[in-house]
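Enquirer: please work out how this folds:
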Amino acid sequence: MGKIVLENIKLFGFHGCMPEEKYVGSYYTIYLEIEVDFHNVFINDDLSKTINYVDLYSLVKEEMNINSKLIEHLAQRIIQRIKKKFKKSLVKHAKIKICKENPPLQGNVDRVCVILDDYC
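Expert: Now for the predicted structure:
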């Protein structure tokens, strides 16, 4: 077993419940961790036997372009797409952390984050 980790993906999106969030948008930082069975990769040194992190990044970017009111909903959509796109025998566990930078709060808060852990 092993993990593929994409750290600090920085994307811009229009997620939120407040009307201005749909027009102004915000920056997001995403951490994605996928637990993968690397057994065949160790033997074959073949990209088709694992999950290509370029594909993972593209998937996250595509989902970020679809507006959600809640980043919890966005996190679940990303995990569901990963489970659907990649072989179930490869993905054992997926974890995502999505942070909204500079959230529209009445206080000094750098970011708000949600974390979703999913055992596939």
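Enquirer: can we go C-alpha only for contacts and neighbour counts from here?
Expert: OK.
Enquirer: tally of neighbours for residue 34?
Expert: When neighbours are counted by other Cα atoms under 10 Å, residue 34 registers 24.
Enquirer: another for comparison:
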Amino acid sequence: MGKIRVNNIRVHSNHGCLKEEMLIGSDYRVDLEIHANLSKPSQSDKLSETVDYVHLNNIVKEEMAIRSNLLEHVAKRIVDRIFLELTMVDKAEVEVSKINPPMGGDVESVSVKVEYSR
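Expert: Now for the predicted structure:
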């Protein structure tokens, strides 16, 4: 078993329940950690035998481009796509953070983290 992390994927999107968030959008950060058996690619040195982190990054960018009210919903969609497209992945943890959320206070970010296993 092994882990692959893709940290601090930065995107701009229009998630949220407030009208301003839907129109103007906000900046987001996404962090991924996936678990898979990495013993074969560690021996073979073949990209085709591992989880391609470029593919992971593309899944995140594509799912973040689809507007949702809740970060929980976006995070679950990302996990669902990972499990659908990357059969090697046994477990996925996704954290979606809204940077500088419109909360009427000085808040750096709010985050939702989900973890699912096959």
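Enquirer: tm score of chain vs chain?
Expert: Once superposed, the chains reach a TM-score of 0.96 (TM-score structural alignment, normalised by the length of structure 2), with 118 aligned residues with a Cα RMSD of 0.8 Å.
Enquirer: ok, residue 7 of structure 1 touching residue 31?
Expert: Yes: Residue 7 of structure 1 is within contact range of residue 31, at 4.8 Å (criterion: Cα atoms under 8 Å).
Enquirer: who has more neighbours, those two?
Expert: Neighbours were counted for residue 7 of structure 1 and for residue 31 using other Cα under 10 Å; residue 31 has more, 16 against 12.
Enquirer: quick check: that one vs residue 91 of structure 1, distance?
Expert: Per Cα to Cα, to the nearest Å, residue 31 of structure 1 is found 17 Å from residue 91 of structure 1.
Enquirer: how about residue 98 of structure 1?
Expert: Going from residue 98 of structure 1 to residue 91 of structure 1 by Cα to Cα gives 20 Å.
Enquirer: what residue of structure 1 is the furthest out?
Expert: Taking Cα atoms, centre = their mean, the residue of structure 1 most remote from its mean C-alpha position is residue 43, at 28.6 Å.
Enquirer: need the next SSE after the helix or strand containing it, C-terminal direction.
Expert: Applying DSSP states H and E as the criterion places residue 43 of structure 1 in helix 39-44. Once the chain leaves helix 39-44 of structure 1, the next helix or strand it forms, by DSSP H and E, is helix 53-64.
Enquirer: mean shift of that next one relative to structure 2?
Expert: Following superposition, helix 53-64 of structure 1 is found to deviate from structure 2 by 0.5 Å on average (mean Cα distance after the TM-score superposition for structure 1).
Enquirer: who does that helix touch, helix- and strand-wise?
Expert: Contacts defined by 3 or more Cα pairs under 8 Å, 6 or more residues apart in numbering; DSSP states H and E place helix 53-64 of structure 1 against strand 2-13, helix 71-85.
Enquirer: closest one to residue 106 of structure 1 among those?
Expert: Using Cα to Cα as the measure, helix 71-85 is the one of these that comes nearest residue 106 of structure 1, at 19.1 Å.
Enquirer: buried sites along the closest one?
Expert: The neighbour-count check on helix 71-85 of structure 1 (16 or more other Cα atoms under 10 Å) flags 71, 74, 75, 76, 77, 78, 79, 82, 83 as buried.
Enquirer: verify the contact between the fourth one and residue 116 for me.
Expert: Yes: judged on Cα under 8 Å, residue 76 of structure 1 makes contact with residue 116 at a distance of 7.3 Å.
Enquirer: just to revisit the earlier point, between the helices and strands packed on helix 53-64 of structure 1, which one is nearest to residue 105 of structure 1?
Expert: Comparing those against residue 105 of structure 1 with Cα to Cα, the closest turns out to be helix 71-85 (15.4 Å).
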